[in-house]
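Enquirer: Give the three-dimensional model of this entry:
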Amino acid sequence: MSRRNMSDIIEAYLKSFLQDAEHVEIKRSDIADQFDCVPSQINYVINTRFTQEHGYLVESKRGGGGYIRILKIQLTSDADEVASMLDLIGNQISYRNGVNIIETLIEREIITQREGRLILSVIEKSVLHAISNQDQAARAMLLKTFLHQLRYELTSQASNEDY
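Expert: Coordinates of the predicted model:
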């Protein structure tokens, strides 16, 4: 039996609302009370599990009537999804953010788990550090190359389905 930590439980709880809705609005203090944790735990979950790399946007309003709104990014096609991920990478990317992008592609069934594991093996810190002292830049270049190829294949596939 595997034990899930509080962050995993809160993440699953919030994602359960997003299965049937495009967004969820919460009050940080209400969720913290419900799970008997500190509000900073809710911040941690939102800041690490609901990022753009994971396919979410977060809006917040501070103050007495404040809220946190988590929006699921809905793109029209897999190629659009890949294009939005390309925009996130820039000239450098951390290993953690690279993992987030690959996990999102797997979760959205754009790539298989096997493909994801293969990509992750190439962008791993130890591999990149052995070939370059600029591992974040090299990681960004490798991920962009992969995503450009994936986007090209998805676009070609979509245009072939139109005929």
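Enquirer: From here on, just use CA atoms for contacts and neighbour counts.
Expert: Will do.
Enquirer: for stretch 44-57, which positions count as buried?
Expert: 45, 46, 48, 49, 50, 51, 52, 53, 54, 55, 56, 57 (16 or more other CA atoms under 10 Å).
Enquirer: Now secondary structure and distance to residue 68 too, for the residues you listed, in CSV please.
Expert: Output for these, formatted as CSV (DSSP: H, G, I helix; E, B strand; the rest coil; distance: CA to CA, whole Å):
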residue, secondary structure, distance to residue 68
45, helix, 12
46, helix, 9
48, helix, 14
49, helix, 14
50, coil, 12
51, coil, 13
52, helix, 15
53, helix, 18
54, helix, 17
55, coil, 16
56, strand, 12
57, strand, 10
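Enquirer: which ones are touching the residue nearest in space to the middle of the chain?
Expert: For the chain, the residue nearest the mean C-alpha position is residue 54 (1.4 Å; CA atoms, centre = their mean). Going by CA atoms under 8 Å, 6 or more residues apart in numbering, residue 54 touches 100, 101, 103, 104.
Enquirer: Proceed likewise with the subsequent sequence, for comparison:
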Amino acid sequence: MAKLSNSIEEFINELLFDAGGSLEIQRSQISDHFNCAPSQINYVLTTRFTPIKGYYVESRRGGGGFIRIVKVNLEDETDTLELFYEYIGDSITKDKADDLLLELYRIDKVTKKEMELMRVALSDRALYESENKNTLRANLLKNMLLVVFS
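Expert: Alright, predicted model coming up:
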């Protein structure tokens, strides 16, 4: 399944590149190309084309349905910070926080050591006495981002 997901991701990225960073396509076109269920396309879109990875995805279902994917430029720090804040919201799970930290590392905003320190500070183990770990984690992460982007 991972191999198929990787192929679908690569295919969509090629289409995005050819289209100049903005693409509108029907889900069925992609699933027909790979001879797979449309749910597989949904899986790839929700796991590989996320806001923190710099993608805006809009989906409309039904007969005239489509998927619109836009590659967002993460070089503008203000826009990136806003995008990350929106992703975090009022609460964030450990797994989603880890995804965000990995993206910070990937775009060279933090070193590997800084990323690992932040992961430990945001871990369930570090927040074990908090009644609402995910809310506390969101607040801590937003404050960490202020330092990263200052």
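Enquirer: where does the TM-score land?
Expert: The TM-score (TM-score structural alignment, normalised by the length of structure 2) is 0.81; 149 aligned residues with a CA RMSD of 2.4 Å.
Enquirer: Make TSV out of the buried residues of stretch 44-57 of structure 1 and add distance to residue 124 of structure 1.
Expert: Converted to TSV, those look like this (distance: CA to CA, whole Å):
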residue	distance to residue 124 of structure 1
45	24
46	25
48	20
49	20
50	23
51	21
52	21
53	17
54	19
55	22
56	24
57	27
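Enquirer: Closest one to residue 22 of structure 1 out of these, please.
Expert: Using CA to CA, residue 56 comes nearest to residue 22 of structure 1 of the buried residues of stretch 44-57 of structure 1, at 9.9 Å.
Enquirer: and the corresponding residue of structure 2 for the closest one, what is it in contact with?
Expert: Here residue 56 of structure 1 is matched to residue 55 in structure 2, going by TM-score structural alignment. Residue 55 of structure 2 sits next to 49, 69, 70, 71, 72 when contact means CA under 8 Å, 6+ apart.
Enquirer: again, only this time at 6 Å
Expert: 49, 70, 71, 72 (CA atoms under 6 Å, 6 or more residues apart in numbering).
Enquirer: ok, residue 74 of structure 2 to residue 35 of structure 2 distance?
Expert: 33 Å (CA to CA, to the nearest Å).
Enquirer: one step back: what remains of the contacts of residue 55 of structure 2 if I keep only buried residues?
Expert: 49, 70, 71, 72.
Enquirer: My guess is the third one contacts residue 21. True?
Expert: Yes - Residue 71 of structure 2 is within contact range of residue 21, at 5.1 Å (criterion: CA atoms under 6 Å).
Enquirer: the helices in structure 1, which residues?
Expert: Secondary structure of structure 1 (DSSP state H): helices located at 6-18, 28-35, 39-49, 78-89, 95-107, 113-122, 125-131, 135-161.
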